[in-house]
Structures are given as structure tokens and as C-alpha cells.
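> please work out how this folds:
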Amino acid sequence: MSHEPRPAGRIQEVFVAFLLLGLTSFGGPIAHLGYFRTEFVERRRWLSEQAYSQLVALCQFLPGPASSQVGFAIGLMRAGPWGAAAGWLAFTLPSAIVLVLFALGAAALDGPIGQGIIHGLKVTAVAIVAHAVWGMARSLCPDPQRAGIALAAVFTVVLLSGPLSQMAAIAIGALAGMALCRTHTESDMQALPLPVSARAGHLAGLAFVTLLIGLPLLAWTTPSATVAVMDAFYRAGALVFGGGHVVLPLLEAEVVQNGWVSTDEFLTGYGAAQAVPGPMFTFAAYLGALMGPLGGGIFGAILALMMIFLPGMLLLVAVLPHWNQFRRWDRAHALMRGASAAVVGILGAALYHPAWTGAILGPHEFVLALTGFLLLSVWKLPAWAVVVILAGGGILITI
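A predicted model of the protein is given here:
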């Protein structure tokens, strides 16, 4: 593990790369993982396929926004703590700013052209996820055992559904890997360069637990609206498993049932959040900009946004120092092979639902999605260019 200072140029490099993704990464958390793989594994080669699959498997296990946690870890590996902060900020800001402007009265996309763009972006998610499944399956499921684990993960996610299905799929895959993949002796488990000390990990874990227990107690004993909002959004971010969309019922229970925003405002913001790139958790910025207790506006948006992301990042930092030690366990290689194959299965299930079922409504959408897939896999176009092309295609098939 290296603790040498990272050059400022790397931090800027991370910020620019994630800002571009924050402006173009449509389709939800699973699609984001596809964008990340295309950009950082295939194009920039910042980390290997195996290292990326390890990060995805780890972040799927933890509560919080999995795609943002993966991005945070990539920034950390590339440029240290400031790189992690730069990556998170750049990936989060575009959608947060758009949703805050929408909350404050900015016009939403309307009319046939706007609807066509949204439709094209949904089709883009199909192409991105299909490309990720295809590429990861070739690398991570090269034999019948791991292909079978991936298929079992598809069945688990599709048949169980619910927020715990992805965790169950990875757990089953890990156990199956320990039983079925121990005969594979290839050394494909490279150490991850994680510049996080054990002390920093312990402090992050302590902060996570202290805030999770302390904020509700403080909110109960004091009449502070600021503390109440901090508690509500921190708990929502700390207790959600399975991706950004799962946080919606938790937020509804906090902000609607408490009377901070109306049901109509909540549902309108949820609809707008589907049409912007970046993490679904930025929906919190929209709610914070509207909420009555703090008077709404920019302060409420920033507070809500910071508190909903904070627990997932603290928990990730708490776990990372122990990751490479865990991997030295004699059965860790087999376990991670199985978990990585399960990640491929989870992506495959997401390719069907919600990506395919939500976007492919007829032959025109199918042709558009296939075009995007070929642009990514054969012509090697960057993801942002495919977003632009398929958004234009969405306009053509809508008007």
C-alpha cells in the first residue's frame, strides 16, 4: 500500500472523467456500473476487470448507493482521498443541480422532443447494460461452473425480487464459488491499491455507528429542524440495500408523512429524477430544496444531499482497509470468483428488468438498442457519444 502524495493532475483527471459521466450516465445504478466499466476498465485501464468486479461485489454487499460507492473507490485508488472526493462530487453535481433547479421552478422537459429524448435515454441504458454483461461474462464466467453461478443469480434476482435479492444472489454465488471454483488455480485476484489506513477505517466505522445511533437521540431530545432533517436523510442512506430506487419508500416515510413535502411534490420529483443522469440519491437534493423545516432552497438541498450519501461512504471506508487481508484467506479466491460470477448474473437480470421491459416497446426501440450496443462493442465509441446518438434516435422514433 503506497502513501506517497498523489499529483494534483490525477485529482483533476478524476474530476473531469467523473464529471463527463455525471453528465451522461443515464439509466440507474446498474447502467452506471456499465458506464464505469466502459470508461475505467476498457478505455482508461485504471483497473483490471477482476479488480472492478471485486469493487462491485463489495459495494453490492454494503448499504448505500452502490454505483456511487464504486465510483468513490475508483477515485480513491486513482488519486487518494481527494480523488475520491473529486470523483463523488463530479459524478453527483450535474443531476443534483438539475433537480434543485427543477424544484425551484425550472421548466421540465415537455412536448414530443423532450419525451423523445427521455425515451432514447432509456434505450441507451439497454445498450450500456448489454455491453457490460457481454464483456464481463467473457472475462468472469469462462467455465461451466461460473456460468451456472451467473444463471443462478439471474433466477434469484428475478424470482425473489425485492431489495435483498441482489445480496442473496451474491451470497449464494460466493458460497457456490467456495464449493465449485477451488480447482481453478489461475492467479486472477490482484491486490487492490487502497490508500486507506486501518486507523482511518476504524474512525470511519465509529463515525458511522455514532451518527446512526446519536442522530435519532439528538432529534428526539432537541427541537432543531436541522437535526431532524440530518437524522431522516442519514437513516435513509444507512438502511437502504439494493440501489437508489429502494430509498424512495424510506424517503417517502420521512418527508411526506412528516408533512415536509406534499405527495404531489414527491411524485413529481421522482419523475424528474428518472430523466436526469447520475445517481438516484440526488433526489434528496430536490426534496431538500422544497422542505419546509429548513425553508427549502440551497441550504436544504446541500444538507439533504450530504447526509444521504454520508453513511454509505463511511461504511465503505471502514471496510476497505480489511479487504486485501480478507483476500489472502485461502478460500477467498474461490469465494470471489463465485461472487464475481453472481455480479454478472445480477447485471443480466437488470438487462431484462427494468432496462429491457421499460424501454424496448417495439421493433424501433430494438433496432436503436442494437445500434447502441454495436457502437460500444464494435466501433468502440465512448459512452457519452452513444448517449447523444441514441437520444437523437429517440426523438426520431417518437415524433
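> drop to CA atoms for contacts and neighbour counts, all remaining ones
Will do.
> what sits closest to the residue minimising distance to the centre of the chain if chain neighbours are left out?
Centroid-nearest residue in the chain, with CA atoms, centre = their mean: S67, separated by 1.8 Å. Leaving aside its chain neighbours, S67 sits nearest to P29 (5.4 Å; criterion: CA to CA, 6 or more residues apart in numbering).
> second chain to compare with the first, below:
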Amino acid sequence: VAHAVWGMARSLCPDRRRAGIALAAVFTVVLVNGPLGQVTAIVIGALAGMMLCRSHAEADVHELALPVSARAGYLAGGVFVILLLGLPLLAWASPSATLAVMDAFYRAGALVFGGGHVVLPLLEAEVVQSGWVSADEFLTGYGAAQAVPGPLFTFSSYLGAVMTPLGGSLFGAALALVMIFLPGMLLLVAVLPHWNRFRRWDSAQALMRGANAAVVGVLGAALYQPVWTSAILGPREFALALTGFLLLGVWKLPAWAVVAILAGGGILISL
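Below is the predicted model:
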């Protein structure tokens, strides 16, 4: 997570204004707990970006290889909103483990912004704070997810397989995986018909700059809680984590190798 924060900060917060937006996002997440704080931080960052991060440089706009009709885009956007608002109501009106899992993972996939690592605090709020998965199980799965190729969202299949509401079944793994990817796919189809026009708007570009800077702050807050507070228990763990950071950032080892090396280091510490 520290490596992700460092890399994203270098590319998304290259000036003082965006660094300030990231810092404001950290304070927002600290003051407003849970997913609400993360969404609020990104919204505030987007609004700040529209005021502070304007640039009139022409954006590179390319014709889409796979055009989507406007009707299909509106339909996908409508389904996205209906599920985002309707699943919580269904889960409340008709208590069901299946509906609760669908709601939790769809909401996490819908609210994440700026990179896969940002889903970490959202998922932690949904599955750890609810008691579905223990903090140790959560971090173990996150570590394992770093050792395999592919998007971090695949971490959801592990959570679906081990969490208690659905009895640790393969059905739970498949359901969690589908629900966390579904909102992104719907948004993709919804935005594609308007993407080139969106890219040409100075206000849209400024909004994205501010929102991306806020994402760095959100992930920075996640680096402390839940990662640091539950993993760095003393100087030995700190030394191990710093070693992993340098292996990734300076020596450029692949993530799977760093995971394997630090897993061995964790065993040595426990002995």
C-alpha cells in the first residue's frame, strides 16, 4: 500500500495545489468514518480541482474502436443508479445474506475511484467492520492478492469464499466477484458514447485532476488504518515492511516475489 501511495502521489500530485487536496482528503477521511468519508473526500477533491487545477492544454482525443450507442449508454447508466439505490433498500426490506453481500460488494465497486488499491478501505468497512471477515483474514487475503496477476478487485472472490454470511462457499466467491465488477462495467458502457466530448471539457479535466489527488489522500489514510495499525506491531514488523517497500520501489522486484520473501520474514519474526 505504501508503494501504491508513493507511486500515485508522484503522478497525481505533482504540484502544491494537488498535494494540498490530497492532504485535505486525509483529514476528511479521518473526521468522517466509513465509506461516506471516502466519497465525501473525493467529491470535495473534484470540486477543488475545478477551482484550482484548470489547464487549457488540449487533450488527446482518439476515436473509439468500439462505439456504443447513446441509448445503450443511458440504459447502462440507469441500471447502475437503480442497483446502487435499490440494493440497499432490498437488503433492508427483506433481510437476506445474499442481498446483503450483493449490496456490499456492488457499493464497493461503484464508489471506488482512481485505482484498485482504493477499494481496500471500502471493502474493509463492508466486511471487517460488519464482522463477516476477521481483520487477520482480510489482510491475509490482501497479501495473497498481491502475489497474483490481474486487478485487485479479484480480492473480492477470496472474501466471498471465506466470509460467514454465505458459509464460505464457491457461490459466495462468484457472487462477490460479479457484483464488484458489475458497476464498473455499467459505467464504462454509460460513458463511452460521450467520452470524446467529455475529454475536451476543461472543467471535466480539472475535476478529474482534483478527484485523483483526493484518491491519493484516501489511500494514504488507508495505509494507516487498517494496514499499519494491524500489521506494524513493533520494530521488527516495521523493518520487514520497509524492506518490502525498498524491494518494490528501488530493486524493482515483482510483487509476487516480494510477497513470498516477506511471508518468510513473517515466519521468522513469529519464531
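> tm score of chain vs chain?
For this chain pair, the superposition-based TM-score is 0.72 by TM-score structural alignment, normalised by the length of the second structure; 242 aligned residues with a CA RMSD of 3.6 Å.
> picking up where we left off before, can you give me the neighbour number for the residue nearest to S67 of the first structure?
For P29 of the first structure, the neighbour count with other CA atoms under 10 Å is 23.
> which position in the second structure pairs with F366 of the first structure?
Under the alignment (TM-score structural alignment), F366 of the first structure pairs with F238 of the second structure.
> ok, now I389 of the first structure?
I389 of the first structure maps onto I261 in the second structure, by TM-score structural alignment.
> with L180 of the first structure instead?
Using TM-score structural alignment as the criterion, the counterpart of L180 of the first structure in the second structure is L52.
> what is the end-to-end distance of stretch 163-171 of the second structure?
Separation of the first and last residues of stretch 163-171 of the second structure by CA to CA, to the nearest Å is 12 Å.
> and what of stretch 57-74 of the second structure?
Terminal residues of stretch 57-74 of the second structure are spaced 30 Å apart (CA to CA).
> next, the buried residues of that stretch.
For stretch 57-74 of the second structure, burial by neighbour count (16 or more other CA atoms under 10 Å) applies to V68, A72, G73, Y74.
> verify the contact between the match of L180 of the first structure and R17 for me.
Yes - between L52 of the second structure and R17 there is a contact at 6.9 Å, judged by CA atoms under 8 Å.
> what residues sit buried inside the host helix or strand of G173 of the first structure?
Assigned by DSSP states H and E, G173 of the first structure belongs to helix 165-180. Residues 165-178, 180 are the ones in helix 165-180 of the first structure that count as buried (16+ other CA under 10 Å).
> pull the residues that contact that helix.
Helix 165-180 of the first structure is touched from outside by 57, 60-61, 145-146, 149-150, 152-154, 156-157, 242, 331-332, 334-343, 346, with contacts defined as CA atoms under 8 Å, 6 or more residues apart in numbering.
> so which of those sit within helices?
Within the contacts of helix 165-180 of the first structure, residues falling in helices by DSSP state H are 57, 60-61, 145-146, 149-150, 152-154, 156-157, 332, 334-343, 346.
> can you find the partner of L247 of the second structure in the first structure?
Per TM-score structural alignment, the equivalent position to L247 of the second structure in the first structure is L375.
> try S156 of the second structure
Correspondence of S156 of the second structure to the first structure, assessed by TM-score structural alignment: F281.
> can you tell me how far its match is from L361 of the first structure?
From F281 of the first structure across to L361 of the first structure, the span is 27 Å (CA to CA).
> between the two, which has more neighbouring residues?
With neighbours defined as other CA under 10 Å, F281 of the first structure and L361 compare such that F281 has more, 27 against 11.
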